[in-house]
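Undergrad: please work out how this folds:
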Amino acid sequence: MKKLWKKTAVILMIIPVLMMTILATPHTAQAAEDLGLHVDAAILINADTGQILYEQNAESPLGIASMSKMMTEYLLFEAIKEGKVSWDQEYTVTDYTYKVSQDRQLSNVPLRLGEKYTIRELYEALAIYSANAATIGIAETIAGSETKFVKMMNDKAAELGLEGYTFVNSTGLNNEHLHGMHPEGTGDKDENVMPAKSVALLAYRLLKDYPEVLDTTSVPTKIFREGTDDAIKMDNWNFMLPGFVFAYEGVDGLKTGTTEFAGHCFTGTAKRGDTRLIAVVMKAVDDKGNGSYKARFDAAKTLFEYGFNQFSEKEIFPAAHQFKGNKTVPVKKGKEKQVKIGVEKPFSMLVQTTDQDEYDVKFTKDETKLKDGSLEAPVKKGTVVGKADIVRKDGGPVYGFVQGGELGADVVTLEKVEKAGWFKLTLQAIGDFFSGVWNKSTDFVKGLF
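TA: The predicted structure follows:
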């Protein structure tokens, strides 16, 4: 009895220790994703493919402040491309843009009432200095009014595949800062919102479709209307650019955002070697819970360090890669009874250096393309028969893309198979007939025993 009591006591002592050990040991995938960011949301993606490398609360709609101006930039570049607006086109300052431009509590370059400014001047003020009145001037030029432009913003967001967005103005300001002239149909307390994932997608499409935006977002300092009485020095609000206090190697964009509602936000992009990343941080604070410029750039730096230092390009499988046990599929009525299959093209992705050997590829047949598991001749080279999907050997998550891309490739026929002639088809039919008879006979005999 004493021995039984001792064993029970030992077990009771061990159980709490084991429970504490289990609870204290984080899951490998979760630990790898804990970057200690003090933000309401964040996301890091590969700017070339849209592959997500890290995300934190990236689906929740939050205030985006002046990051909204990336959509204004997109619509401007689109209008320029389509010939609806030109860089040299002049805009005449209205009462609305004049009043907003004189509000020195906002980021602005002062505009003179009735004065003409080129679209290029206004765009540079927008992209470098986040000038709000200049942004409204661009909106009015493109759509006739900011109200109509906001509709364009929301329509384009839908077209680009963004989710969870609401645009109420072209700038990202709270409407109450627009001196009672905010777009019709919106409230004076309204502000633009979007999830971090959609912000990253907007930045991704802006860089993909109009990479020339970086020619301006990378400018540290420029004089607005240099040589005139209205000259004003525009220091880029992106303090991660070269020469600034939070300079980070490779950064050349993209857009900051700050309001009381949105907090300190930033969409940054940096390139090192052949890799370009996009990082989004929303409502960044320090370890004491205070929002600041430093907090948002520190958070962005953490994301960039994570991406550049821990990830590298790896070819998961080469073109024509074949799968053990699935190197061929049967062919009916062909000169050959089998056709080789393999992946259509090579597949590479950014993977963590420590996880380089954790990825595998899984083959799934497309039963809609195969009749009873076979193809019927003639079979063209490159006929799709299934998919090759990337999986983790440990069963952990494999992040997808902000848009479009697939984690894998099509599996196709690697050669063609011509249809057999009538004589061979006849012989095949006879062979199939006797094969069927033999199988039935064999089954009958087996059934007797």
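
Undergrad: going by C-alpha atoms from here, please, whenever you check contacts or count neighbours.
TA: Noted.

Undergrad: for stretch 314-332, what is the distance to the chain centroid?
TA: Here stretch 314-332 is found 29 Å from its chain centre; the criterion is C-alpha atoms, centre = their mean, to the nearest Å.

Undergrad: ends of it, how far apart?
TA: 38 Å (C-alpha to C-alpha, to the nearest Å).

Undergrad: what lies in contact with that stretch?
TA: Applying C-alpha atoms under 8 Å, 6 or more residues apart in numbering, the contact partners of stretch 314-332 are 337-351, 356, 359-361, 363, 373-377, 414.

Undergrad: count of residues packed around residue 44?
TA: 29 (other C-alpha atoms under 10 Å).

Undergrad: surely it touches residue 56?
TA: No - at 9.3 Å, residue 44 does not count as touching residue 56 under the criterion of C-alpha atoms under 8 Å.

Undergrad: which residue is the nearest non-sequential neighbour of residue 48?
TA: Among residues not flanking residue 48 along the chain, residue 276 sits closest, at 6.6 Å (C-alpha to C-alpha, 6 or more residues apart in numbering).

Undergrad: the one you found: what secondary structure?
TA: Using DSSP: H, G, I helix; E, B strand; the rest coil, the secondary structure recorded for residue 276 is strand.

Undergrad: for it, what are its contacts?
TA: So residue 276 contacts 46-48, 269-270 (C-alpha under 8 Å, 6+ apart).

Undergrad: mind putting those in JSON lines, neighbour count, distance to residue 119 and secondary structure included?
TA: Converted to JSON lines, the contacts of residue 276 look like this (neighbours: other C-alpha atoms under 10 Å; distance: C-alpha to C-alpha, whole Å; DSSP: H, G, I helix; E, B strand; the rest coil):
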{"residue": "46", "neighbour count": "22", "distance to residue 119": "31", "secondary structure": "strand"}
{"residue": "47", "neighbour count": "23", "distance to residue 119": "28", "secondary structure": "coil"}
{"residue": "48", "neighbour count": "14", "distance to residue 119": "29", "secondary structure": "coil"}
{"residue": "269", "neighbour count": "27", "distance to residue 119": "25", "secondary structure": "strand"}
{"residue": "270", "neighbour count": "21", "distance to residue 119": "27", "secondary structure": "strand"}
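
Undergrad: need the longest helix for the protein.
TA: Using DSSP state H, we find that the single longest helix of the chain is helix 422-448.

Undergrad: before we move on, back to that, for the residue nearest to residue 48, give its distance to residue 3.
TA: Per C-alpha to C-alpha, residue 276 is found 66 Å from residue 3.

Undergrad: go on, residue 87?
TA: Distance, residue 87 to residue 3, using C-alpha to C-alpha: 91 Å.

Undergrad: check residue 211 too.
TA: Taken as C-alpha to C-alpha, the span from residue 211 to residue 3 is 77 Å.

Undergrad: and this one, so I can compare the two:
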Amino acid sequence: MKRQVFQKCIAGAMAFVLFSSLFTGVDKAKAQADLNVNASGAILVDGKTGRVLYEKNADTPLGVASMTKMLDEYMLLDAIKKGKVSWDQTYTVDDLVYKISQDRSLSNVPLRQGGQYTVKQLYQAMAIYSADAAAIALAEIMGGSETNFVKMMNAEAQKLGLKHYKFVNSTGLNNADYKGMQPAEGGPTDENVMSTRDVAIVAFRLINDFPEVLKTSSIPTMTFAEGTKDRIVMKNWNWMLPSLVYGYKGMDGLKTGTTDFAGYCFTGTAERDGKRFITVVQHATDANGKGGYAARFNETRKMMDYAFSNYTKQQILPKHFQLKGNKTIPVVNGKSNQVEVYTKSALTILAQNGEKQDFKPVLVLDKSKVNSKGELIAPIKKGETVGYVTLQSKTGEKVSFLTPEGEKNAQVDVVATQDVGQANWFVRMMRGIGHFFSNTWHKIFH
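TA: Just a heads-up that it's a prediction; the model follows:
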């Protein structure tokens, strides 16, 4: 991440905090009615279910800069979990990593040529200080070379269900910053791109699959290489951590990113009162279209405030709910020609205040348990799941989630309330004869 504008932003940041503290009680009614985020791409999601609460241009590939490192973190934590890498494993600095680490126009901790560092040290430098050389070192550890690791990144992105992305390096830098030593996957001035939705998916999977990442991403300051001549104090680039200049209550992650191409980017996550949200802004600006550190944090704050003020966990459907018009389902070849059904449990999701009345429950029967006419096939046991109820808005749109797995948070199983045994062969035969004559009589007179 570029550092040239760091000093210029401190005074502005302090002024903003002082100014905003005077207006904490301002009515947010307009923002609640029409949330408008100044960014090329933005998204707000429920951090626990992945429900999408707000999005803007969420499927266009945009520059991501150092937010790339969230995928590095995911892959590293996964490799550690699987025993492929260990925290105390050491890495010996090669020429590329040394040269990148000495470029202080980038975000870096200085690494000694031929020096040895543990995976944990490199991970902390990458996660807290966005250290580019540390990211390359970790890529070499996991992939053997950064070029090979970039191939692994693109494969991992596909596994995670990302749709709009291309990775050309492990850092998020422009390949020009490699000074001719960039990985072979991209051109000399290429950069990584991802859609805002894809960035959110990576963040969502990262904090849910490996929640321990938040213990590191929430550290505001840490000293690297303590006790050596390379000692450096790493200050977290996430200035929204509670003790930093844009401090936000509950903020504990996740990753910033800045290049000329990507603009000012930030993936944030915060938790309060049992609610967690994830936000992403790419190429954030102020209302006048000017980018900056302030812009990405102000636009993030806008979404976070909106979410915490307007969303609560709500019971949309009670346990044993019966859908109007579908309290019973026709049964074929059963001792009874229908069966009563209801929801197995209550359906609760994070919803906007007053939103409950906008949901429409829709019954979806299990295709393996019905015939072509939509009739359940006997026998059926009491408590057997025969389908599910899902939620749509009254306009017909589905409730949107980041992942297919997340969609299950907007549905609840529907079960039979009693046994329906299979009718014996004689009853089935007589019903078949009755249906035959009924159909014949109908055709004669119509």
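
Undergrad: ok so, going back, more neighbours: residue 87 and residue 3 of structure 1, which one.
TA: Neighbours were counted for residue 87 of structure 1 and for residue 3 using other C-alpha under 10 Å; residue 87 has more, 14 against 8.

Undergrad: pull the contacting residues for that one.
TA: 80, 118-120.

Undergrad: can I take it that it is in a strand?
TA: No - counting by three-state DSSP, residue 87 of structure 1 falls outside a strand, being coil.

Undergrad: counterpart of it in structure 2?
TA: Alignment note: residue 87 of structure 1 maps to residue 87 in structure 2; criterion TM-score structural alignment.

Undergrad: ok so, going back, by contact count, what packs against the longest helix of structure 1?
TA: On a contact count with 3 or more C-alpha pairs under 8 Å, 6 or more residues apart in numbering; DSSP states H and E, helix 422-448 of structure 1 meets no helix or strand.

Undergrad: break down the stretch 51-200 of structure 1 into its helices, ranges please.
TA: Listed in chain order, the helices found in the stretch 51-200 of structure 1 under DSSP state H, counting those that start in this stretch are 69-81, 95-101, 119-129, 132-143, 146-160, 196-209.

Undergrad: how much does the fourth one stray from structure 2?
TA: So that's helix 132-143 of structure 1. Its aligned residues in structure 2 lie a mean 0.7 Å from helix 132-143 of structure 1 after superposition (mean C-alpha distance after the TM-score superposition for structure 1).

Undergrad: what span of structure 2 lines up against that helix?
TA: Using TM-score structural alignment, helix 132-143 of structure 1 lines up with residues 132-143 of structure 2.

Undergrad: for residue 51 of structure 2, which non-adjacent residue is closest in space?
TA: Spatial nearest neighbour of residue 51 of structure 2, excluding adjacent residues (C-alpha to C-alpha, 6+ apart): residue 401 at 4.2 Å.

Undergrad: pretty sure residue 357 of structure 2 is in a strand, no?
TA: No - Residue 357 of structure 2 is assigned helix when assessed by three-state DSSP, not a strand.

Undergrad: neighbours around it, how many?
TA: If you count neighbours by other C-alpha under 10 Å, residue 357 of structure 2 ends up with 10.

Undergrad: and if you look at residue 436 of structure 2?
TA: 12.

Undergrad: same check, this time on the one 10 residues further on
TA: Burial of residue 446 of structure 2 is recorded as 6 neighbouring residues (other C-alpha under 10 Å).

Undergrad: over to residue 272 of structure 2?
TA: Using other C-alpha under 10 Å, residue 272 of structure 2 has 11 neighbouring residues.

Undergrad: the residue nearest to residue 51 of structure 2 against residue 52, yeah?
TA: Yes - under the criterion of C-alpha under 8 Å, residue 401 of structure 2 makes contact with residue 52 at 5.3 Å.

Undergrad: skipping adjacent residues, who's closest to residue 413 of structure 1 in space?
TA: Counting by C-alpha to C-alpha, 6+ apart, the nearest residue to residue 413 of structure 1 once its immediate chain neighbours are dropped is residue 341, at 4.3 Å.

Undergrad: scratch that, residue 281 of structure 1 is what I was asking about
TA: residue 42 (4.5 Å).

Undergrad: give the contact list for that neighbour.
TA: Applying C-alpha under 8 Å, 6+ apart to residue 42 of structure 1 gives the contacts 54-58, 196, 279-282.

Undergrad: count the neighbours of the nearest residue to residue 52 of structure 2 once chain neighbours are set aside for me.
TA: Leaving aside its chain neighbours, residue 52 of structure 2 sits nearest to residue 45 (4.4 Å; criterion: C-alpha to C-alpha, 6+ apart). When neighbours are counted by other C-alpha under 10 Å, residue 45 of structure 2 registers 28.

Undergrad: relative to residue 154 of structure 2, how far out is residue 45 of structure 2?
TA: For residue 45 of structure 2 relative to residue 154 of structure 2 (C-alpha to C-alpha), the value is 24 Å.

Undergrad: one more: residue 299 of structure 2?
TA: 29 Å.

Undergrad: contacts only, for the residue nearest to residue 381 of structure 2 when sequence neighbours are not counted.
TA: Of all residues not flanking residue 381 of structure 2 in the chain, residue 419 sits nearest, at 4.4 Å (C-alpha to C-alpha, 6+ apart). Residue 419 of structure 2 makes contacts with 379-382, as judged by C-alpha under 8 Å, 6+ apart.

Undergrad: switch the cut-off to 6 Å
TA: Listed by C-alpha atoms under 6 Å, 6 or more residues apart in numbering, the contact partners of residue 419 of structure 2 are 380-382.

Undergrad: and residue 201 of structure 1, by the same measure?
TA: residue 402.

Undergrad: related to what we said a few turns ago, now list the buried members of the contacts of residue 419 of structure 2.
TA: Burial by neighbour count, 16 or more other C-alpha atoms under 10 Å: within the contacts of residue 419 of structure 2 this picks out residue 380.

Undergrad: turn the contacts of residue 419 of structure 2 into TSV, including distance to residue 430 of structure 2 and secondary structure.
TA: Shown next, in TSV, are the contacts of residue 419 of structure 2 (distance: C-alpha to C-alpha, whole Å; DSSP: H, G, I helix; E, B strand; the rest coil):
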residue	distance to residue 430 of structure 2	secondary structure
380	21	strand
381	24	coil
382	26	coil
